[in-house]
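Chemist: Here is a sequence together with a model predicted from it:
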Amino acid sequence: MPWWTGLPLLLGLAAIQAIQLPRLQRYNGMLRPALRWGLAGLLAAGFRAFDNHGLGLTLTALAALAGFTLLVLLESWQDHKPQRSAAAAAASPEWSELAQAPIGPSGTLIELQAPDWITLDSAATKVLGDVAMLDARSCIVGAAARIDNIELKVSVAPGRRWLAWPMAAWRGVVLYDRADGKLYRLRSWQLYGWHAGEAWLSRSEEQPPLALSHVLGQDQRDE
């Protein structure tokens, strides 16, 4: 057999390594030794083709220097090139898939209306209508809804369905639903604002505000 018989196979292995097909990446541990030993075998076969002549030794040494230099550069490029494994490729779509994917609904921008605190006094009760002050820490809504241990300040939601009072010493917030006649006392929460007639509450400046429906569900899960 001629000495260059293994050259096509060697070039094919080098092409596989350079292309880096995802389905063949698991064979990298076998392909690299095959390239190294294949190059060494090809050099030995080329040297023997010169019948141990001095020119053959010189050409083989030059070929070995060039071949192993290219092999080292190829392996170094592979090691430093960001690779995308088959699992990652299956999990994350290609840019062409993202470009053809349908566009989802746009996000909703929520703008909260800051609470307007009204001091409960004789003038304010005339404006609010069904809210009357009883003493320094209590008021009454309508005929029977008594709110105790509060600061005499009230905020009315847009639509006037909800009323909010700070707890005494601002330790929390009291919310009253006029439509259902329900009262909610939430310690450590403060009224941050109103949106779509619903109260949004916050515990600190570092945390984003949450809707009342979410806060009530969270408190029920904590219980």
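Modeler: Received it, and whenever you're ready, just let me know what you need.
Chemist: From now on I want contacts and neighbour counts done on CA atoms only, so please keep to that.
Modeler: OK.
Chemist: burial of Leu128, as a residue count?
Modeler: 15 (other C-alpha atoms under 10 Å).
Chemist: From Ile140, how far out is it?
Modeler: Separation of Leu128 from Ile140 (C-alpha to C-alpha, to the nearest Å): 12 Å.
Chemist: so what sits against both of these two?
Modeler: Counting by C-alpha atoms under 8 Å, 6 or more residues apart in numbering, Leu128 and Ile140 have no shared contacts at all.
Chemist: Quick one: the strands in the chain, in order.
Modeler: Assigned by DSSP state E, the chain shows strands spanning 118-119, 131-135, 138-141, 145-147, 153-156, 162-166, 172-177, 182-187, 190-195, 198-202, 210-211.
Chemist: want to throw those into a markdown table with distance to Leu42?
Modeler: Below are these laid out as a markdown table (distance: least, C-alpha to C-alpha, whole Å):
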| stretch | distance to Leu42 |
| --- | --- |
| strand 118-119 | 93 |
| strand 131-135 | 98 |
| strand 138-141 | 97 |
| strand 145-147 | 94 |
| strand 153-156 | 88 |
| strand 162-166 | 87 |
| strand 172-177 | 83 |
| strand 182-187 | 81 |
| strand 190-195 | 77 |
| strand 198-202 | 74 |
| strand 210-211 | 72 |
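Chemist: this is the other structure I want to compare:
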Amino acid sequence: MARRHWPALNIVLPALAWIVLLALLPWWLGLPLLLALVAVLLLLQHRLTVEHLPWCRRGLRWGLPGVLFALQRALGGDAFAWGAALLGALVGYTLLAGLEAWLDRNRRGVPLPAGMNSSTSAEWPELAMAPIGPAAEIIELQPPLWQLAVDEFADPRGNSVSFLDGTYRFADGGRIDGAGPYVGFSPTGRWLAFRTADDRRLVLWDRERNQRHYLRGWQLCGWYREQPWLIRRDDDMPLALPAVLGRDDEG
């Protein structure tokens, strides 16, 4: 069990020792040490090994609180001293964030070395600027094209469809009874949409799966990727058919 926590202690204990050392030293000795680390990162960045570079960065992050504590101690430890220390922390970490972003300007998008993964090697500037959640998708619905079924009309999949006395008849012999006169096809003809003869329900027929969905109180809003999207009222947000049917996992 102790071995499992050893990697974390191997980082935390030296960091705490570094903070205590700089807090005990006069601030005018600790500050040059931090400036020396900055100079090393700026001038010798490409000469540092993969193991040494993170330690130099941690030295700046953890060393700044120690120097600021030494500063407030030198100023007397009163409210003014603590205010100066807090102001120094704000300015110092802002400059440190800019320094690390500048150091990583050429490393974004570069593959990590073998044996390293993003969770263990990524520094906090990359994590702060990383996108959160799945990529956004803009959905543009294609409005439905309703047509009045008069005698005979074209089928997007070929042949024609006839309408007589509330019945649609297809070239393959299929028929739909109790239908209203207005009909709409999806862009490729997979779906057929119409309202019942009493205008109480919207009917969506998936011709590939031979499934019909009777929806009361819904309106066809448009098509997206050959799938119907529906609304209840004009100012509602459109929903895909699986969401309306309560089957979001079908996509």
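Modeler: Sure thing, it's come through. Please read all numbers here as calculations on a predicted model, not as lab measurements.
Chemist: related to what we said a few turns ago, output the strands of structure 1 in TSV; the columns should cover mean neighbour count.
Modeler: What follows is these, written out as TSV (neighbours: other C-alpha atoms under 10 Å):
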stretch	mean neighbour count
strand 118-119	14
strand 131-135	16
strand 138-141	18
strand 145-147	17
strand 153-156	20
strand 162-166	23
strand 172-177	20
strand 182-187	15
strand 190-195	21
strand 198-202	22
strand 210-211	16
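Chemist: Could you measure from Val215 of structure 1 over to Leu42 of structure 1?
Modeler: Counting by C-alpha to C-alpha, the gap from Val215 of structure 1 to Leu42 of structure 1 is 74 Å.
Chemist: Who has more neighbours out of those two?
Modeler: Each of Val215 of structure 1 and Leu42 has its neighbours counted (other C-alpha under 10 Å); Leu42 has more, 20 against 17.
Chemist: Quick one: closest of the strands of structure 1 to Trp37 of structure 1.
Modeler: strand 210-211 (65.6 Å; C-alpha to C-alpha).
Chemist: Need the contact partners of the closest one.
Modeler: So strand 210-211 of structure 1 is contacted by 198-202 (C-alpha under 8 Å, 6+ apart).
Chemist: Closest to Ala123 of structure 1 out of the residues you listed?
Modeler: Nearest member of these to Ala123 of structure 1, counting by C-alpha to C-alpha, is Ala199, at 24.9 Å.
Chemist: Please say which position in structure 2 the closest one maps to.
Modeler: Applying TM-score structural alignment, one finds that Ala199 of structure 1 aligns to Pro228 in structure 2.
Chemist: cool, and Gly181 of structure 1?
Modeler: Gly181 of structure 1 maps onto Asn210 in structure 2, by TM-score structural alignment.
Chemist: Could you point out which of the strands of structure 1 sits nearest Phe68 of structure 1?
Modeler: The nearest among the strands of structure 1, by C-alpha to C-alpha, is strand 210-211 at 63.9 Å.
Chemist: Go through the strands of structure 1 and name the closest to Asp219 of structure 1.
Modeler: strand 182-187 (9.1 Å).
Chemist: For the helix ranked longest in structure 1, which helices and strands make contact with it?
Modeler: Counting by DSSP state H, the longest helix found in structure 1 is helix 54-80. Secondary-structure packing of helix 54-80 of structure 1 (3 or more C-alpha pairs under 8 Å, 6 or more residues apart in numbering; DSSP states H and E): helix 28-49.
Chemist: hmm, back to that, so which of the strands of structure 1 is nearest Gly107 of structure 1?
Modeler: strand 190-195 (15.9 Å).
Chemist: Check which helices and strands that closest one is in contact with.
Modeler: Looks like strand 190-195 of structure 1 contacts strand 172-177, strand 198-202 (3+ C-alpha pairs under 8 Å, 6+ apart).
Chemist: Just send those back as TSV, with distance to Leu13 of structure 1 too.
Modeler: Shown next, in TSV, are those (distance: least, C-alpha to C-alpha, whole Å):
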stretch	distance to Leu13 of structure 1
strand 172-177	72
strand 198-202	63
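Chemist: Looking at these, which is nearest to Ala101 of structure 1?
Modeler: strand 198-202 (34.8 Å).
Chemist: mean shift of that closest one relative to structure 2?
Modeler: Compared with structure 2 after fitting, strand 198-202 of structure 1 deviates on average by 2.9 Å (mean C-alpha distance after the TM-score superposition for structure 1).
Chemist: How about residues contacting that strand?
Modeler: 112, 157, 162, 189-194, 208-212, 215.
Chemist: what does stretch 161-180 of structure 1 give?
Modeler: 137, 149-157, 182-191, 197-199.
Chemist: Kindly recompute the last result at 7 Å.
Modeler: With contacts defined as C-alpha atoms under 7 Å, 6 or more residues apart in numbering, stretch 161-180 of structure 1 is touched by 149-151, 153-157, 182-191.
Chemist: Likewise for stretch 59-79 of structure 1?
Modeler: 43, 46-47.
Chemist: one step back: and Glu94 of structure 1, which of the helices and strands packed on strand 190-195 of structure 1 is closest to it?
Modeler: strand 198-202 (39.8 Å).
Chemist: Quick one: distance of the closest one to the chain centre.
Modeler: 25 Å (C-alpha atoms, centre = their mean, to the nearest Å).
Chemist: Equivalent analysis for stretch 11-31 of structure 2, please.
Modeler: 39 Å.
Chemist: roughly how far apart are the match of Gly181 of structure 1 and Asp151 of structure 2?
Modeler: Applying C-alpha to C-alpha to Asn210 of structure 2 and Asp151 of structure 2 gives a distance of 24 Å.
Chemist: now swap in Asp206 of structure 2 and tell me
Modeler: 23 Å.
Chemist: Over to Asp236 of structure 2?
Modeler: Counting by C-alpha to C-alpha, the gap from Asp236 of structure 2 to Asp151 of structure 2 is 35 Å.
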